[in-house]
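[1] with the sequence up front, the predicted model follows.
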Amino acid sequence: MFKVSVGLAALFVLIGVVIPTQLAEAMNSAQAFVQESFGWFYQLVATFFLLFAAFMIFSKYGKIKLGTPESKPDYSRPTWFAMLFSAGMGIGLLFYGVSEPIAHFSAPPMGEGSTETSAIMGMRYTWLHWGLHAWAIYAIVAMALAYQKFRKGAPGLMSATLYPVLGEKVKGPIGHTVDIVAVFATLFGVAASLGLGSQQINAGLSYLIGIPDHFGIQMAIMGIITVLFLISANTGISKGIKYLSNTNMSIAVVLFFTMLILGPTLFLLNMFTTTLGSYAQNLLQMGLRLSPFDETEAAWTQGWTVFYWAWWISWTPFVGMFIARVSKGRTIREFTVAVILVPTLVCAMWFTVFGGTGIFLELTQGLDVSGQSLETALFFVYQQLPLGVLLSILTIALITTFFVTSADSATFVLGMMTTGGSLNPSTKVKTTWGIILVAATSVLMASGGLAGLQTAIIVSALPLTFIVLTMCYGLVKALNQELKEQGPLNPPQEVGKKKAS
């Protein structure tokens, strides 16, 4: 697995170096085909995953533990939550924190832009893209991986979750193909996040000290951070990733409350409450919207919502394996509630404070926040607030630590997937994947920038979607079999009176 995966990844990087134009054209054609032909499919499966996760919370399986009956969690809840974010959406929250709500405000999915109505609609759709649907997808994959790994003693591989469906076939060519698809989806999904991070660090440095906003500078930034995350990756999950994750959350909390206090506080609180009601009322309708009679609205949905569903699905092997690795000992109910609701609430508050501030500045003061690029919108908003320079410095520091933990976690997971599910991949394996990850990111950025990263995500996520659907069926089948073996008079032994924290 390691040799084949590395060989294929290296071949992709080589093609990108030798014929970048042809690679970009081929991937753009593939993206257009997938978005136009399978947009309906992504909308349906994303909604299905949300409903499936809700079912698992209230089902008879909720008390089953992701581990042996006597196992206890390895990490406290605060550390656990911090690690969820560091491996999940850290860089994206900063990159899109202002730029996505303000983009939807000025160019909403329907109707006129730059109005009070489009402000609520823009925030509501941002919540849709980063909320319950996204974390439900993560939770399902992480749950299946943790159950097979810690309950059944199976390898920590995507193919292992299909054992209840395919049996011993998962150990042959079918299983290897599943794992290779997972490797490439992870590679492209994380590459997008790293590309966004390097672009925004460059934008922040340009604002602070006038460094040119240039592709070469972004490559230099990636080179420096590569050294940092390889050092962190080789300290182990309980040292480098754990400490950096806690650091991330500390800086993020400071940044969040500073923005809430310095920004239009009452407006933001009112915006949060109003958007919460609108989001709850329109959740299913937004998640299934395609606009078959309006090409402009349909293109908006394909470019935003469908792209996000593909992005989150492409991240599931990476984030799912990482969440599974740090969630041993939790019950299915506790795990699912925490992984879905807590991050969704935090994302909603984050986008309301950052995006809401940008909307307020444009709607009430006439500032052109929506006219800024995606990577500079946040720093433009900082310019309008007290302590703007300090906020920019904190943001660059936070993007850097998120960059390190995302890449750190990715090399760990790629190492797991290509060494038979090892919980401690060797330094050589992690270093190799770290170099390939940065090289793939560089190739995608050089051949198409942000659009190139998006293309790779959408194309790689399609086959993985079918794997995750099969995984859902396999998980229910395995859980039913376990309850059947226990019998009605022998409830799960792990249901104790005392919960581990």
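    Perfect, thanks for sending it.

[2] make it CA atoms for all contacts and neighbour counts henceforth
    OK.

[3] same for the helix or strand hosting residue 324, what does it pack against?
    Assigned by DSSP states H and E, residue 324 belongs to helix 307-325. In this structure, helix 307-325 makes packing contacts with helix 20-58, helix 77-87, helix 132-146, helix 173-209, helix 388-417, helix 427-486, judged by 3 or more C-alpha pairs under 8 Å, 6 or more residues apart in numbering; DSSP states H and E.

[4] swap in 10 Å and give it another go.
    helix 20-58, helix 77-87, helix 116-130, helix 132-146, helix 173-209, helix 332-365, helix 388-417, helix 427-486 (3 or more C-alpha pairs under 10 Å, 6 or more residues apart in numbering; DSSP states H and E).

[5] pasting the second one now:
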Amino acid sequence: MKKVTNVFYITLALIAMAVLFGVIVPEQYETVTGNIQSFILTNFGWYYLLLMAALVVVSLFIALSPYGRIRLGKDTDRPDFSTPTWLAMLFSAGMGIGLVFYGAAEPLTHYAVNPPTEEPGTEAALKDSLVSTYLHWGILPWAMYGMTALALAFFQFRKNEPGLISATMKPIFGDKMNGPWGIAVDVLAVFATAFGVASSLGFGAVQINGGLSHLFGVEVGFGAQFAIIAVVTVLFMISAWSGLSKGIKYLSNTNMVLAVLLLIFVVIVGPTLMILNLFTETLGTHFQNLIQLSFRSAPLSGDNRDFVEGWTIFYWAWWISWSPFVGMFIARVSRGRTIREFLLAIIFVPTLFSIFWFASFGTTAAHVHDSGPDLSGLATELVLFNVFDQLPLSVILSGIAILLISSFFITSADSATFVLGIQSTNGSLTPPNQVKLIWGVAQSGIAALLLYVGGLQAIQNTIIIAALPFSIILILMVYSTYKALKQERRRMEELAKGKQIRK
């Protein structure tokens, strides 16, 4: 195949080895990776908390400083996509299936099973559950995605570098990034992307299977999940073949329409006034306490350290492992926007939508749990459908949810094949269809094999482990971008002075 680099072959070999290990000795794989993950979360939690908080400060500083006026591309470039389509595309890639998978389940768990600080089942626990969920899905992860995407977009469209993670660090390391060190960086990024998306596809297949079982009695098991993955693979490969401006664009707009439709239905048929009041109060509480929440490490025995490690720090590692994929995709669709517009939109628009989403689904789940069946013992993928059972129009709600999960499923896989193609063809903005096909089959194959052996948890552990070295790369990317922005600002000022003198 033309265009492919060593990154393609090295990463495929590493993925094959990891999957083979998981298939042959799944229990040992899960044990080993679980022990390493536990060590990282316990001993590096403070580091993840400081890193994520620092990225918020840096992103807001750059957005509001004179650097914010720099355009991602030539000064004459304008955005390739309308703002609503752009927001839909970055949102679909950034959170996707997770919103539906955890929309009702996470707030309910924090409320009824394991609240961060309050007694389970109390009114204080309900507020606490929403505020904590907002933290995990709000400003901090989106600021991290924004900085990753900014580095890639700036170097790719402003400085004409290839769209690779390694290319963003050339202001620090120079031509060393063209050799083995650059290959190592890009291999780590591709590895994290492939496994991160494969685990997401596995979760998506499980939840679609759960929804079909709930509605139509389809048996829950690997056979049904394999069939779901096979069908979705065909669909997202058709989309990937059609290109970025058609397949992903239309799917992303479809996602937003379905998501907004489902959200409106839930607000109307759920406890509407309770949703709106809790949203308003917990939104204020969240922003009022954002600094304290961002640095909460629970160092003492009575601080519920298990919650911080099992949720907050886990999420920070999880999001960092996703940042090569999400950052590269956001960068690719953001040419022509100013840095200020780019960062502020990425940080705040998805955050506010996510907060209202979790307020609506979380409040509704808690209301159903308190007034009817006990939902706290259900598997995560079944919580949403059991909540819908207690609401009017339950079949319609469940049907929309399944369609939305499927659409997010297809979009995530489609976006990932595109990003993996870019990263393994030296940053080509139009990776060959054969390369995208191979990555598409590889992602689906990883998800199917690991569902078969019950190894999704092991893969989750693997990408959390990969997040630690990538976090160092992320820090270097941010520093390198800031250094390049300073140089670009000086260049623009000198150019402006030269024009004035000539006048």
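    Perfect, I can see it now. Only a predicted model underlies this, so the values are computations on that prediction, with no experimental measurement involved.

[6] TM between them?
    Once superposed, chain against chain, the TM-score is 0.95 (TM-score structural alignment, normalised by the length of structure 1); 492 aligned residues with a C-alpha RMSD of 1.6 Å.

[7] how about residue 126 of structure 2: what's its closest non-neighbour residue?
    Using C-alpha to C-alpha, 6 or more residues apart in numbering and skipping the chain neighbours, the partner closest in space to residue 126 of structure 2 is residue 111 (5.0 Å).

[8] can I assume the one you found is in contact with residue 121?
    Yes. Assessed by C-alpha atoms under 10 Å, residue 111 of structure 2 is found in contact with residue 121 at 5.8 Å.

[9] okay, and the common contacts of the two?
    Shared contacts of residue 111 of structure 2 and residue 121 (C-alpha atoms under 10 Å, 6 or more residues apart in numbering): residue 366.

[10] show me which of these two is the more surrounded one.
    residue 111 (29 against 18; other C-alpha atoms under 10 Å).

[11] confirm that that one sits in a helix.
    Yes. Checked against DSSP: H, G, I helix; E, B strand; the rest coil, residue 111 of structure 2 lies within a helix.

[12] counterpart of it over in structure 1?
    If you follow residue 111 of structure 2 across to structure 1 using TM-score structural alignment, you land on residue 105.

[13] residues contacting that match?
    Residue 105 of structure 1 makes contact with 99, 112-123, 125, 355-356, 358-359, 362-363, 370, according to C-alpha under 10 Å, 6+ apart.

[14] if you set the cut-off to 6 Å instead, what comes out?
    113, 114, 118, 119, 122 (C-alpha atoms under 6 Å, 6 or more residues apart in numbering).

[15] ok, residue 178 of structure 1 next?
    By C-alpha under 6 Å, 6+ apart, the residues touching residue 178 of structure 1 are residue 159.

[16] that one -> structure 2?
    Residue 178 of structure 1 maps onto residue 185 in structure 2, by TM-score structural alignment.

[17] and for residue 113 of structure 1?
    Residue pairing (TM-score structural alignment): residue 113 of structure 1 is matched to residue 120 of structure 2.

[18] structure 2: which residue goes with residue 421 of structure 1?
    By TM-score structural alignment, residue 421 of structure 1 lines up with residue 427.

[19] wait, that match sits on residue 166?
    No. Checked against C-alpha atoms under 6 Å, the pair residue 427 of structure 2 and residue 166 is beyond contact range at 10.2 Å.

[20] which one of those two has more residues nearby?
    Neighbours per residue, other C-alpha under 10 Å: of residue 427 of structure 2 and residue 166, the larger number sits with residue 166, 26 against 22.

[21] so for the more buried one, what's the nearest residue that isn't a sequence neighbour?
    Per C-alpha to C-alpha, 6+ apart, closest to residue 166 of structure 2 is residue 182, 5.0 Å.

[22] how close does that neighbour get to residue 48 of structure 2?
    Relative to residue 48 of structure 2, residue 182 of structure 2 is positioned 24 Å away (C-alpha to C-alpha, to the nearest Å).

[23] which SS state does residue 71 of structure 1 fall under?
    With three-state DSSP as the criterion, residue 71 of structure 1 reads coil.

[24] counterpart of it in structure 2?
    In structure 2, residue 71 of structure 1 lands on residue 77 (TM-score structural alignment).

[25] against residue 324 of structure 2, how distant is the spatially closest residue to its match that is not a sequence neighbour?
    Among residues not flanking residue 77 of structure 2 along the chain, residue 336 sits closest, at 4.8 Å (C-alpha to C-alpha, 6+ apart). Residue 336 of structure 2 sits 21 Å away from residue 324 of structure 2 when distances are taken as C-alpha to C-alpha.

[26] who has more neighbours out of these two?
    Neighbour tally, residue 336 of structure 2 and residue 324, criterion other C-alpha under 10 Å: the higher count belongs to residue 324, 28 against 22.

[27] quick one: map the more buried one onto structure 1.
    By TM-score structural alignment, residue 324 of structure 2 lines up with residue 317.

[28] contacts only, for its match.
    Each residue near residue 317 of structure 1 by C-alpha under 6 Å, 6+ apart is listed here: residue 182.

[29] the residue nearest to residue 166 of structure 2 contacts residue 165, doesn't it?
    No. Using C-alpha under 6 Å, residue 182 of structure 2 is not in contact with residue 165; the gap is 8.3 Å.

[30] ok, and the closest non-adjacent residue to the residue most central in space within structure 2?
    Compute the mean C-alpha point of structure 2, and by C-alpha atoms, centre = their mean the closest residue is residue 94, 3.8 Å away. By the measure of C-alpha to C-alpha, 6+ apart, the closest residue to residue 94 of structure 2 outside its immediate chain neighbours is residue 326, 5.7 Å from it.

[31] thinking again about what came up before, surely the match of residue 421 of structure 1 is in a helix?
    No. Assessed with three-state DSSP, residue 427 of structure 2 is coil; it does not lie in a helix.

[32] which residues does it contact?
    Neighbours of residue 427 of structure 2 in contact, by C-alpha under 6 Å, 6+ apart: 162, 163, 164.

[33] and it, how close does it get to residue 47 of structure 2?
    Distance from residue 427 of structure 2 to residue 47 of structure 2, by C-alpha to C-alpha: 31 Å.

[34] and if you look at residue 96 of structure 2?
    Taking C-alpha to C-alpha, one finds residue 96 of structure 2 at 27 Å from residue 47 of structure 2.

[35] look at the two and report which has more neighbours.
    Each of residue 96 of structure 2 and residue 47 has its neighbours counted (other C-alpha under 10 Å); residue 96 has more, 25 against 13.

[36] residue 182 and residue 165 of structure 2: which is more packed in?
    Using other C-alpha under 10 Å, the more surrounded residue of residue 182 of structure 2 and residue 165 is residue 165, with 30 against 20.

[37] show me what residue 252 of structure 2 aligns to in structure 1.
    By TM-score structural alignment, residue 252 of structure 2 lines up with residue 245.
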